[in-house]
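>>> Okay, predicted coordinates and the sequence, questions at the end:
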Amino acid sequence: MKHTILFFAYSEWANRRGHHDLVLELAGKNRVAFIEVMPRYGEARARNAGDYVGNYFNGRTQTISDNLVVIPSPPMMPYALPIVSSIWRKQFAQLSIRLSKKIQARYIKKKIRELGWEPTMVICCEAFDLLHTGRFGKGVYCYRTYDEIGNFFSNRYIADVIDELEVKNMHKVDFVFASSRAQFEKRKALHPHIFLVPNAGNFRHYNEAVTNGVKRPVDIGDIPSPIIGLVSVIDFRIDLALLKAVALAHPEWSLVLVGPVRDYSFEGWEENISGLRSLQNVYFLGRRDFKSLPAYMKYFDVGLIPFQVTPATNTMYPYKLHEYLAAGLPVVSTDLYELRPHRDVVRLAGSGDEFIRAVEEELEADSDMKKQKRMEVARQNDWAARAEQMLCLAEGKRG
């Protein structure tokens, strides 16, 4: 076995995300402990909380394969409490985070000793976990940025705490792997060994939409074509008004949304969701099993990335792009900065009218040649290549 890796994740194992594919690739030739965090929001994730808490309090470590285990870590202590005086909120958050991470480190060390493992590499994905640098021996420590997390908090002081944690602690790790160009540019002056390792897709899995004779899922069996599809969590990133405009502009299209709908209390969210649900050509299917997603994509005619363009989304590199491309789908997206280098395989739209027109044109002008080009781009942007890139960079430093 080449490495023993601790991978501090930003979600629980049951909530399949892009970094699960990265971890599975790393576990091909290395031992990996996936350190999961407790579900933090949303109805769909809350359903996993019971299993998570049960596993943690019963000391259960899940064995996924011979090389991969999942360790539920102690839940984070509250760090954003409205009852705390505004004068002390920032200090309270800093203290709570530091204490939580000390407790977490002690617990993880115990579980690793029980496994008889000695980590040679630690990879963290959140600024909080930079506090673990040096706590698990003399291995290589890496920080993989995946989003600008501070942009997701409505409480500005929490965003400031996260930014300060990163600035004060990032220099302690050996490597920083930025998952987007914007994240790389923001940090390149803060670390001498920072590399752009963009998000990717699971080519082999999503290409089953093309290579395997997958059957049409029953729940879309009677939905008329063309199907304009979105496979994503329906959360604050999604431009619901844009989706409504698409559905209204072409009532003959079927807009199929595959993914859980987040439950938010902010003004307008429920009204916008209800407005979409009321349209006869919009279909909310909810969460579907990861294994079944290629079957849905096989029967899509166009794949959508309808993110609002905001400071939060404009630093993201949506791995959804390469999943759609692997399935051979034409892709239409809002004008996200990180997708601009891929204009040859994704249509970017700067307005609602442009977005609708792009979908129209992709429906009319698709071809086998375009499909092959899309799949080739996806093949070149597979998680296996990203895992190999990260390991090669880390081994270069050690040598």
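That came through fine.
>>> From here on, just use CA atoms for contacts and neighbour counts.
Noted.
>>> what does stretch 223-238 contact?
252-262, 297, 299-308, 313, 320 (CA atoms under 8 Å, 6 or more residues apart in numbering).
>>> just the buried members of those residues?
The neighbour count (16 or more other CA atoms under 10 Å) marks 253-262, 297, 299-308, 313, 320 as buried among the contacts of stretch 223-238.
>>> still on that earlier bit, quick one: which of the contacts of stretch 223-238 sit in strands?
254, 255, 256, 257, 258, 302, 303, 304, 305 (DSSP state E).
>>> Which parts of the protein are helices?
18-26, 43-57, 89-115, 156-169, 181-187, 203-206, 208-211, 240-249, 269-277, 293-298, 320-326, 352-365, 368-380, 383-398 (DSSP state H).
>>> got another, please set it beside the one above:
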Amino acid sequence: MLSDQTFVCLTPERWNGLWRNRHQLLTRFARHNRVLWVEPRPYLSEALHSMRARRLEADHTLAWPRPQHVQDGLFVYRDPLWLPLSGRPPLRQITAWGRGLALRAAVRQIGGGQAPILWLFRPDQGDVIGQCGEQMVIYHAVDEYAAYEMEFQADQAANRPGRVQALEQIILRRADLVLVTSAPLLAAKQAWQPNTHLVPNGVDFAEFAAALAHPQEPAALAAVPHPRLGFVGAINEKVDLRLLSALAAANRAWQIVLVGPVTLRYNLDDLAELRAQPNVHFVGALPVTQVPHAIAACDVCLMPYRINAWTHHISPLKLYEYLAIGRPIVSTAIPAVADMAPLVGMAPDAAAFPGQVELALRQAPDEAAAAARRQFAAGQTWDARVERISDLIVATLTGRPVNEKGD
């Protein structure tokens, strides 16, 4: 296991937000290393709005930024509002210089004598390469971001064709190591960076096993009758809201439980229709410690994804969490579950989804099937993923051949 290194990680979300694979991986690396969790950088419009409204958060003031120690080995850092991202020269160059200066100072403050490892998660973060004197650059792709741009921002994309793809190609060429979470992403990124490797998402199996052994039903679910069809995760543009509305209408006895924040920017009419269904329950985000208990409190777990170029490339975190609890799973026909039968029931289209749910409910008492799901999940732990990434980092730094067993 890699140790005594400093990681500078530009994350797409706040530390105290919905837990994703970044939280799972970086908290584990922080046990033996120093991790600087760099929160999303402010844009000029955001900075101006906050200043005009005088809405400066306690940790995002006009003061010189300092990393906050949140747990052993892990520090959270935010760029100051007065150094925003801007596309306007000369402000762009001035603020970029200032952000680099502040970032290098933050790296020095958390300690460690050697050059850091820079870890990027988004195509628009390439401007940071070279700013902190890093010894290597990791790019970690968990989505096909260009597909999102074309699916939901076609009007902007028409004015800047391939902008996201162009930004990502720059990072792919400059990165020393590229990590991806799905086979379609591996095929897409290896063409630009040969040192690209598949590291799927994982699960904290021990935590989920404990929730199954000692269930504590979240209070938000207590009044919801059974059978419960549960979805855990952000309700965003990946989710097929029309499918869920049709599922709710197919059988009013089925209670659809949605655990997670609503982050939609598009398809708001579909969201309104779903909210109007009497047997659909929007629980909202739960603390990460309650998520295993929420899944255990459901009878069937849902993966109702839309079928498009974006979801073609995903590796749903919830897949491994559902499997760890052992409940039957019903998914739309995304590549991530194409080879998962009989562990996952797959509906070839939206019309077939209710039938798959009926089948899953009939199979719910099958303890042998539940044990098979849990056994599979037991081999997909975050600790194993961290060991794999650690091996890839060491191989990249030393120039030795990579063991391809994980690809």
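Perfect, I can see it now. Note that the structure is predicted; figures quoted are calculated from it, not measured.
>>> Mind telling me what residue 176 of the first structure corresponds to in the second structure?
Using TM-score structural alignment as the criterion, residue 176 of the first structure maps onto residue 178 of the second structure.
>>> What is the burial count for its match?
Using other CA atoms under 10 Å, residue 178 of the second structure has 28 other residues around it.
>>> now do residue 371 of the first structure
17.
>>> which ones are touching the alignment partner in the second structure of it?
Structural alignment (TM-score structural alignment) places residue 371 of the first structure against residue 370 in the second structure. Neighbour list for residue 370 of the second structure: 325, 326, 327, 328, 364 [criterion: CA under 8 Å, 6+ apart].
>>> Over to residue 175 of the first structure?
Here residue 175 of the first structure is in contact with 141, 142, 143, 191, 193, 194, 195, 394 (CA under 8 Å, 6+ apart).
>>> same thing but 6 Å
Applying CA atoms under 6 Å, 6 or more residues apart in numbering, we find residue 175 of the first structure in contact with 142, 193, 194.
>>> Now which residue in the second structure aligns to the first one?
Think residue 142 of the first structure. Applying TM-score structural alignment, one finds that residue 142 of the first structure aligns to residue 138 in the second structure.
>>> same thing with residue 244 of the first structure?
Counting by TM-score structural alignment, residue 244 of the first structure lines up with residue 245 in the second structure.
>>> Would you check how far apart the closest residue to its match other than its chain neighbours and residue 267 of the second structure are?
Excluding the flanking residues, the one nearest residue 245 of the second structure by CA to CA, 6 or more residues apart in numbering is residue 274, at 5.1 Å. Distance from residue 274 of the second structure to residue 267 of the second structure, counting by CA to CA, to the nearest Å: 11 Å.
>>> Between these two, point out the one with more neighbours.
Comparing residue 274 of the second structure with residue 267 by other CA under 10 Å, the one with more neighbours is residue 274, at 21 against 14.
>>> Count the residues that sit near the closest residue to residue 376 of the first structure other than its chain neighbours.
Spatial nearest neighbour of residue 376 of the first structure, chain neighbours left out: residue 326 (7.9 Å); criterion: CA to CA, 6+ apart. By the criterion of other CA under 10 Å, residue 326 of the first structure has 32 neighbours.
>>> now residue 219 of the first structure
A total of 10 residues lie near residue 219 of the first structure under the criterion other CA under 10 Å.
>>> what's the counterpart of residue 13 of the second structure in the first structure?
In the first structure, the residue equivalent to residue 13 of the second structure is residue 11, according to TM-score structural alignment.
>>> OK, contacts around that match?
Residue 11 of the first structure makes contact with 36, 37, according to CA under 6 Å, 6+ apart.
>>> If we use 10 Å, what do you get?
Contacts were defined as CA atoms under 10 Å, 6 or more residues apart in numbering; by that measure residue 11 of the first structure touches 17, 19, 20, 34, 35, 36, 37, 38, 39, 40, 45.
>>> now do residue 312 of the second structure
143-144, 147, 182-185, 305-306, 333-336.
>>> Same question for residue 88 of the second structure.
By CA under 10 Å, 6+ apart, residue 88 of the second structure lies in contact with residue 44.
>>> gap between it and residue 65 of the second structure?
Residue 88 of the second structure is 23 Å from residue 65 of the second structure, by CA to CA.
>>> same deal with residue 199 of the second structure?
33 Å.
>>> more neighbours, those two?
residue 199 (23 against 19).
>>> In the first structure, what residue corresponds to that one?
Correspondence of residue 199 of the second structure to the first structure, assessed by TM-score structural alignment: residue 197.
>>> neighbours around residue 169 of the second structure, how many?
For residue 169 of the second structure, using other CA under 10 Å, the count is 18.
>>> Ignore what I typed, I meant residue 16 of the second structure.
Residues within reach of residue 16 of the second structure, counting by other CA under 10 Å, total 9.
>>> Spit out the contact partners of it.
Taking CA under 10 Å, 6+ apart, we find residue 16 of the second structure in contact with 23, 76, 287.
>>> Buried members of these into PyMOL, please.
Only the buried entries of the contacts of residue 16 of the second structure go into this PyMOL selection, using 16+ other CA under 10 Å:
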select buried, resi 23+76
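>>> Looking at the contacts of residue 16 of the second structure, which one is closest to residue 162 of the second structure?
Of all those, residue 162 of the second structure sits closest to residue 23, with 29.7 Å by CA to CA.
>>> Count the residues that sit near residue 147 of the first structure.
Counted with other CA under 10 Å, the neighbours of residue 147 of the first structure add up to 21.
>>> Skipping adjacent residues, who's closest to it in space?
Spatially, and ignoring its direct neighbours in sequence, residue 147 of the first structure is nearest to residue 316 (5.9 Å; CA to CA, 6+ apart).
>>> farthest residue from the center of the second structure?
residue 90 (34.2 Å; CA atoms, centre = their mean).
>>> quick one, what contacts that one?
By CA under 10 Å, 6+ apart, residue 90 of the second structure lies in contact with nothing.
>>> again with residue 395 of the first structure
Residue 395 of the first structure neighbours (CA under 10 Å, 6+ apart): 140, 389.
>>> again with residue 255 of the first structure
Neighbour list for residue 255 of the first structure: 223-230, 243-244, 246-247, 276, 279-284, 300, 302, 304 [criterion: CA under 10 Å, 6+ apart].
>>> If we use 6 Å, what do you get?
By CA under 6 Å, 6+ apart, residue 255 of the first structure lies in contact with 228, 229, 282.
>>> Can you select the buried ones from the residues you listed in PyMOL?
Here is the PyMOL command that selects the buried residues among the contacts of residue 255 of the first structure (16+ other CA under 10 Å):
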select buried, resi 228+229+282
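>>> okay, the contacts of residue 255 of the first structure in JSON lines with distance to residue 125 of the first structure next?
Conversion of these to JSON lines gives the following (distance: CA to CA, whole Å):
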{"residue": "228", "distance to residue 125 of the first structure": "33"}
{"residue": "229", "distance to residue 125 of the first structure": "29"}
{"residue": "282", "distance to residue 125 of the first structure": "35"}
